[in-house]
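A.B. asks: Compute the structure for the input listed below.
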Amino acid sequence: MLADHFPPLGLRLRTPRLELRLPSPEELAALADVAAQGVHAPETMPFVVPWTDAPPAEAARGVVQHHWAQLGAWTPEDWSLDLVVFHDGAPIGTQGLRGREAAVTREVSSGSWLGRRHQGHGLGTEMRAAVLHLAFDGLGMETAVTSAFEDNHASLAVSRKLGYRPDGLNRRVVRGAPVNDHRLRLTRADWERHRTVPVTVEGLAPCLPLMGLPAA
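C.D. replies: Down below sits the predicted model:
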């Protein structure tokens, strides 16, 4: 099986409503269709790289290429696990977790997107909670970081709910204009205090060496 050669293909995270895992080619195509249908209101841009400004077909192709590129560039020192989020068996977005020298820093970062018609139902909180459980309980991390532009109220609300604290600002240029990018940090202690979503993890042990971590 392919997962014997690349164990993250066998990794599964499950919450009460969601499953997070790497997709089959057909599921990746369906995820691209979700992106083509819209991720945010046209007048806003929540991403540093404004990939959703592209025409729908180009944005969809970019989702496929980005997915392949991240897996192809994977090393134990610098890995990016872009899990597809499934709700009722269908892909609705992605939730990523990235580690750069994570075995040394004990820190990971996260990023995500959710199809616009799936927003507003608490799924963003649930999918972030899933990868935080993986980070802290599964990988033994000590901190997790993320960021969001000041007008991305939904993402900032998810971070507050999960226990993140402000960690400063970065100034970015998006669509030719300056924006404030709010950095946020979650410690293990704050994660423990705010965790409410039950999460199960399957298939993690064989993935650990690929993340630069000792085998269980």
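A.B. asks: from here on, contacts and neighbour counts on C-alpha atoms
C.D. replies: Will do.
A.B. asks: wait, D181 sits on R171?
C.D. replies: Yes. With contact defined as CA atoms under 8 Å, D181 and R171 form a contacting pair (6.0 Å).
A.B. asks: Neighbour count: the two, which is higher?
C.D. replies: Shown here are D181 and R171; by other CA atoms under 10 Å, D181 has more neighbours (20 against 11).
A.B. asks: Strands of this structure, start to end?
C.D. replies: 12-14, 18-21, 78-87, 90-100, 107-114, 143-149, 165-174, 177-187, 200-202 (DSSP state E).
A.B. asks: To compare against the first, here's the next sequence to fold:
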Amino acid sequence: MKLTDYMPVYRLRLRTERLELRLPDLDDLVALADQAAAGVHDPDFMPFLTPWTECEPIERGRRTLQHQMSVIAGISPERWMLPLVTVLDGEIVGMQEVGAADVKATREAHTGSWLGRAHHGKGIGTEMRAAVLDFVFNGLGADYALSASFEGNGPSEGVSRKLGYKADGIDHKVLNGVRRQDNRWRLSREDWEAHRKHEVAIEGLDAEVLAALGLGESEE
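C.D. replies: Presented below is the predicted three-dimensional model:
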């Protein structure tokens, strides 16, 4: 037996012009931890609700390893998150999450991501989000994709607007005792199609993978 026999979602690959996105094995997780340890954002702006980057580099890497392993272990048909590593020219440069709860009924999924700081400003964030959007709409047959970004996170907001998202209201979160405005974004299938610029190949999305993500055939 192989890993993909027990966890079919490991068969999934998303490919764009430059990138490959996949679930990480242990070696991939170490490479991802290295990117986290080197830094993922401007230290003057915290983009995450859980401030997991506020620690020494070795601890950032350790937190990355532990969190991603727990997320993968928690995948179920009812609620799942796929923490896909982003690979550019053979190097893991960041990660792109896509997740949903009761996706067969809601027909929507949400995304989140980060890149190593050395890879910012190269269009990678847009391209990797485009990859999972193709997966959400073409692969899963969803109607909407959701995202969110703290007020002042210009790069994340720029990616959302570039890909066709529309403002979907605000939430208020408390981070380190301070209220922060979290801007919600919603992308419809129609707006995604109108702004689609990247060709994406989805590999390994078979009936077993769909069933693992809550989209199996209903029993009569």
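A.B. asks: Please state their TM-score.
C.D. replies: In this superposition the chains share a TM-score of 0.98, using TM-score structural alignment, normalised by the length of structure 1; 215 aligned residues with a CA RMSD of 0.8 Å.
A.B. asks: ok, P24 of structure 2 - contacts?
C.D. replies: Applying CA atoms under 8 Å, 6 or more residues apart in numbering, one finds that P24 of structure 2 lies in contact with 83-85.
A.B. asks: 10 Å - rerun?
C.D. replies: 10, 30-32, 68-69, 72, 82-86, 92, 95 (CA atoms under 10 Å, 6 or more residues apart in numbering).
A.B. asks: who wins for most neighbours among those residues?
C.D. replies: Counting by other CA under 10 Å, top hit in these: T86 with 30 neighbours.
A.B. asks: Just give me the residue right at the centre of structure 2.
C.D. replies: E97 (1.8 Å; CA atoms, centre = their mean).
A.B. asks: just checking, it touches P83?
C.D. replies: Yes. The criterion here is CA atoms under 10 Å, and E97 of structure 2 meets it with P83 at 4.5 Å.
A.B. asks: if we can go back for a sec, will you turn the strands of structure 1 into a markdown table that also has distance to L208 of structure 1?
C.D. replies: Below are those laid out as a markdown table (distance: least, CA to CA, whole Å):
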| stretch | distance to L208 of structure 1 |
| --- | --- |
| strand 12-14 | 14 |
| strand 18-21 | 16 |
| strand 78-87 | 11 |
| strand 90-100 | 12 |
| strand 107-114 | 14 |
| strand 143-149 | 18 |
| strand 165-174 | 28 |
| strand 177-187 | 21 |
| strand 200-202 | 12 |
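A.B. asks: For L132 of structure 1, find the nearest of the ones you listed.
C.D. replies: strand 143-149 (7.6 Å; CA to CA).
A.B. asks: who does that closest one touch, helix- and strand-wise?
C.D. replies: strand 90-100, strand 107-114, helix 123-133, helix 153-162, strand 165-174, strand 177-187, helix 188-194 (3 or more CA pairs under 10 Å, 6 or more residues apart in numbering; DSSP states H and E).
A.B. asks: Redo those as CSV? Include distance to A205 of structure 1.
C.D. replies: Formatted as CSV, these follow (distance: least, CA to CA, whole Å):
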stretch, distance to A205 of structure 1
strand 90-100, 17
strand 107-114, 18
helix 123-133, 15
helix 153-162, 26
strand 165-174, 30
strand 177-187, 23
helix 188-194, 21
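A.B. asks: quick one, which of these is nearest to P209 of structure 1?
C.D. replies: Across those, closest to P209 of structure 1 is strand 90-100 (CA to CA), at 12.8 Å.
A.B. asks: Mean distance of that closest one to its aligned residues in structure 2, please.
C.D. replies: Mean deviation of strand 90-100 of structure 1 relative to structure 2 after superposition (mean CA distance after the TM-score superposition for structure 1): 0.5 Å.
A.B. asks: Buried residues, that strand. List them.
C.D. replies: 91-100 (16 or more other CA atoms under 10 Å).
A.B. asks: Then stretch 21-29 of structure 1?
C.D. replies: 21-23, 27-29.
A.B. asks: cool, stretch 46-62 of structure 2 as well?
C.D. replies: 46-47, 53, 57, 59-62.
A.B. asks: how far is that stretch from where the chain is centred?
C.D. replies: Its chain's C-alpha centre and that of stretch 46-62 of structure 2 lie 17 Å apart, by CA atoms, centre = their mean, to the nearest Å.
A.B. asks: Tell me the residues of structure 1 aligned with it.
C.D. replies: Aligning stretch 46-62 of structure 2 against structure 1 (TM-score structural alignment) gives residues 45-61.
A.B. asks: Average offset of the biggest helix by length in structure 2 relative to structure 1?
C.D. replies: As assigned by DSSP state H, the longest helix anywhere in structure 2 is helix 57-73. On superposition with structure 1, the mean distance recorded for helix 57-73 of structure 2 (mean CA distance after the TM-score superposition for structure 1) is 0.9 Å.
A.B. asks: Likewise for stretch 185-195 of structure 2?
C.D. replies: Counting by mean CA distance after the TM-score superposition for structure 1, stretch 185-195 of structure 2 comes out at 0.5 Å.
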